[in-house]
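Please find the sequence and the predicted model below.
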Amino acid sequence: MFKNILLFSAYMLFPIGSIMAQNNTLQWDKTFKKSDKVNVKKVSFYNRLGINIAADLYTPVNINTNQKYKALVIGGPYGAVKEQAAGVYAQAMAERGFITIAFDASYNGESGGSPHYTASPEAFAEDFSAAVDFIGTLSYVDRNKIGAIGICGSGSFVLSAAKIDSRIKAIATASMYDMGRVARNGMYDSLTDEERKKMIEATSMQRWNEYQGGEKQFQIGTPENIDENAPDIVKEFYSYYRTKRGFHPRATTAMSVISSISLMNYYPLENIDIISPRPILFIAGEKAHSRYFSEDAYKKAKEPKELIIIPNANHVDLYDRTDLIPFDKLEEFFNTNLTNKNN
């Protein structure tokens, strides 16, 4: 059954014109309600690849800029934008006294990078470090007390970043996807060697096609229309990305076919043990199709580590269901671990 549910590795081909994002001119352009306990402003900064990263900076309304605060950098799901799940987490943690940043990944949303909708695990991990660069220079941030949260695909990228950036003192993931594993093996490791070879062959030929002026092709994580026969996983993502609940015009969930294949060479859990003694918190839904990614990552990580399973939650519930996302636990985790003893 799941051989055809290869989200993020099955190739759904669309011309570029059908997935171009629209402009959003609303003053509050998020998919969630604005808190009166938090101030938000747009900021930008460059990563080491020279890509301008667009971000939203969240601060408590009662901030004292003469003090030093703990800070968090937050990356959202693969193909999503900062106005969605990453912003939900950023706002909630700012309400709890943290300085937070939700950012658009390179080649996505309002961030730079050309061509847009390019998948680059290197750039996506680098974006976390670039956010640390920026937030650590704010006068009211204690640069020795910076943590990071990665949601869905960014759960992979934040781990990659933390492996080589010791400034990230504590890491949390929510509904983590191992983006390399799912690209190589499909959901539930159901992809056969023959199917993988066919994907690689098709992508290889597409490179020549595009080099010679052919139409660019894109892999769409969540289709714009589904019917009752769609697989449950597709329905789940559709319930967030294509409905009023989580729809945002800049979140196309698209990545170019010839760049997406690069995820097959991506191994975010290799050497995850070198993050220790910095702590990692893995959060997954009890009913999440992605739960096994967090469980396997937890097994590979060294102490200190923790795995929390949220009762009755599916994968996308941990994008925006504030009644299910364990913000109390996240607050405790970062307050406990972003301390001078861990520097």
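Received it, and whenever you're ready, just let me know what you need. Note that the structure is a prediction, hence the values are computed from the model and not measured.

contacts and neighbour counts: CA atoms only from here.
Will do.

List the buried residues in stretch 136-148.
Residues 136, 140-148 are the ones in stretch 136-148 that count as buried (16 or more other Cα atoms under 10 Å).

now these in JSON lines, with distance to residue 181 and secondary structure?
Shown next, in JSON lines, are these (distance: Cα to Cα, whole Å; DSSP: H, G, I helix; E, B strand; the rest coil):
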{"residue": "136", "distance to residue 181": "32", "secondary structure": "coil"}
{"residue": "140", "distance to residue 181": "39", "secondary structure": "coil"}
{"residue": "141", "distance to residue 181": "36", "secondary structure": "strand"}
{"residue": "142", "distance to residue 181": "36", "secondary structure": "strand"}
{"residue": "143", "distance to residue 181": "33", "secondary structure": "strand"}
{"residue": "144", "distance to residue 181": "33", "secondary structure": "strand"}
{"residue": "145", "distance to residue 181": "31", "secondary structure": "strand"}
{"residue": "146", "distance to residue 181": "28", "secondary structure": "strand"}
{"residue": "147", "distance to residue 181": "25", "secondary structure": "strand"}
{"residue": "148", "distance to residue 181": "22", "secondary structure": "strand"}
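
Quickly name whichever of the residues you listed is closest to residue 125.
Distance to residue 125 across those (Cα to Cα) is lowest for residue 148, with 11.5 Å.

Alongside the first one, take a look at this:
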Amino acid sequence: MSHIKTVTYQNLGWETAADIYLPPGFDDTKRYPAIVSTHPIGSCKEQTAGNVYAKGLAEEGFVVLVHDASFQGASGGTPRFIEDPAIRVSDIRFAVDYLQSLPYVDATRIGAIGVCGGGAYTVHAGITDHRLKALVSITGVNYGRLIREGFAQFKPLELAGNIAQMRTAQAQGAERDVANLLPESVASARKAGITDIDVLEATDYYKSARGQQPNGATSQLMSFSGAAMGWDAFTNAEVLLTQPLMVVIGDKPGGFGAFRDGWEIYSRAASANKHIIVIEGWSHYDLYDKPEPVAMAMARVVPFFKDNL
């Protein structure tokens, strides 16, 4: 069994909370390859990036650090529930810093994995942080594209105007409005006429005993989302993304766009060693925790990390 150790370490002006999953028979006099695991948007370290992927990788001999995003979960930073891609990527860099400070981590053998938004954040971190030696994106979603398209209902200028109004009002004393990104239940989503597989399955994961965790808030301070609108996870991938890369997607596309984003980064990456794994018959949220598709993904991910770290 892997063992979990909870730690905190300094981020910019606040502290990050993280869980370190240690391999079976862990010996702190040895040096291990390590992996940073990054959670989805609206998620936390106890969910899929932690209790599924970090746990599975630790059982295969890796030290895996899964952190709560800044402003979210048990990590510090205010205001709460900011989702700023630049800071989410910076969080990964701080995780690498922390891993490199540990005597039982081989600082030259650090990789990264992320799920959903965390998958694209992982890719973006790898584009500019070459301390990361191998990258895995599990059903990764380019959050900049998603907010300009799906979140904005394909009216990005309208959303930019709304964000400007909210931020102005709040600067002048209005309450900060934290939006819940998902319906309260699958039943209420269906009642509202929602048919998109990703929204329905996200609600099933986050709003039921299946995936629910106290800090998996699925909430966002929308007035601070302007930064995300101008961001793109894959900028400069053709030039700077040279590390070994594995992209895992399900073949049942949904509104969050992991299928198309997966193919896009696979085609754009400059990496000579790159792989796209399409898990047939399964969806975005199946890859969060369903044993069969997760096992199919891990059957490729584990050897990939063992070969490249």
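Right, received. Where do you want to start? Since we're looking at a predicted model, the values are computed, not measured.

Can you calculate the TM-score here?
For this chain pair, the superposition-based TM-score is 0.92 by TM-score structural alignment, normalised by the length of structure 2; 297 aligned residues with a Cα RMSD of 1.5 Å.

just to revisit the earlier point, list just the nearest of the buried residues of stretch 136-148 of structure 1 to residue 109 of structure 1.
Once Cα to Cα is applied, the member of those that ends up nearest residue 109 of structure 1 is residue 148, at 20.0 Å.

Apart from its chain neighbours, what residue comes closest to residue 263 of structure 2?
Spatial nearest neighbour of residue 263 of structure 2, chain neighbours left out: residue 276 (7.5 Å); criterion: Cα to Cα, 6 or more residues apart in numbering.

Looking for the alignment partner of residue 166 of structure 2 in structure 1.
Under the alignment by TM-score structural alignment, residue 166 of structure 2 pairs with residue 206 in structure 1.

I'd like the next helix or strand past the host helix or strand of that match.
Element membership of residue 206 of structure 1, judged by DSSP states H and E, is helix 193-211. Per DSSP H and E, helix 193-211 of structure 1 leads on to strand 218-220 as the next helix or strand towards the C-terminus.

tell me the average deviation of that next one from structure 2 after fitting.
Compared with structure 2 after fitting, strand 218-220 of structure 1 has a mean deviation of 2.5 Å; criterion: mean Cα distance after the TM-score superposition for structure 1.

start and end residues in structure 2 for that strand, please.
Strand 218-220 of structure 1 maps onto residues 178-180 of structure 2, going by TM-score structural alignment.

Any chance you could list what contacts the matching stretch?
81, 217-222 (Cα atoms under 8 Å, 6 or more residues apart in numbering).

now these in TSV, with distance to residue 162 of structure 2 and neighbour count?
Formatted as TSV, these follow (distance: Cα to Cα, whole Å; neighbours: other Cα atoms under 10 Å):
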residue	distance to residue 162 of structure 2	neighbour count
81	18	22
217	23	20
218	20	21
219	18	19
220	15	20
221	13	16
222	9	21
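
what's the helix or strand for the aligned partner of residue 102 of structure 1 in structure 2?
Aligning on TM-score structural alignment places residue 102 of structure 1 opposite residue 66 in structure 2. For residue 66 of structure 2, the host element (DSSP H and E) is strand 63-67.

tell me the contacts of the residue most central in space within structure 2?
The C-alpha lying nearest the average C-alpha coordinate of structure 2 belongs to residue 118 (Cα atoms, centre = their mean; 1.5 Å). Contacts for residue 118 of structure 2 (Cα under 8 Å, 6+ apart) come out as 38-41, 137, 140-141.

Name the nearest of those residues relative to residue 58 of structure 2.
Nearest to residue 58 of structure 2 among these, with distances taken as Cα to Cα, is residue 38, at 14.7 Å.

what does that closest one align to in structure 1?
Using TM-score structural alignment as the criterion, residue 38 of structure 2 maps onto residue 75 of structure 1.

Assess the claim that its match and residue 149 are in contact.
Yes: the pair residue 75 of structure 1 / residue 149 is scored as a contact, 6.5 Å apart, by Cα atoms under 8 Å.

Settle it for me: which of these two has more neighbours?
Between residue 75 of structure 1 and residue 149, residue 75 has the larger neighbour count (other Cα atoms under 10 Å), namely 35 against 28.

and the residue lying closest to that one once chain neighbours are set aside, what is it in contact with?
Among residues not flanking residue 75 of structure 1 along the chain, residue 150 sits closest, at 5.0 Å (Cα to Cα, 6+ apart). Each residue near residue 150 of structure 1 by Cα under 8 Å, 6+ apart is listed here: 74-77, 156-158, 171-174, 176.

doesn't residue 150 of structure 1 fall inside a strand?
Yes: according to DSSP: H, G, I helix; E, B strand; the rest coil, residue 150 of structure 1 belongs to a strand.

List the residues that contact residue 21 of structure 2.
2-5, 54-55, 58, 63-66.

Under the alignment, what does it map to in structure 1?
In structure 1, the residue matched to residue 21 of structure 2 (TM-score structural alignment) is residue 58.
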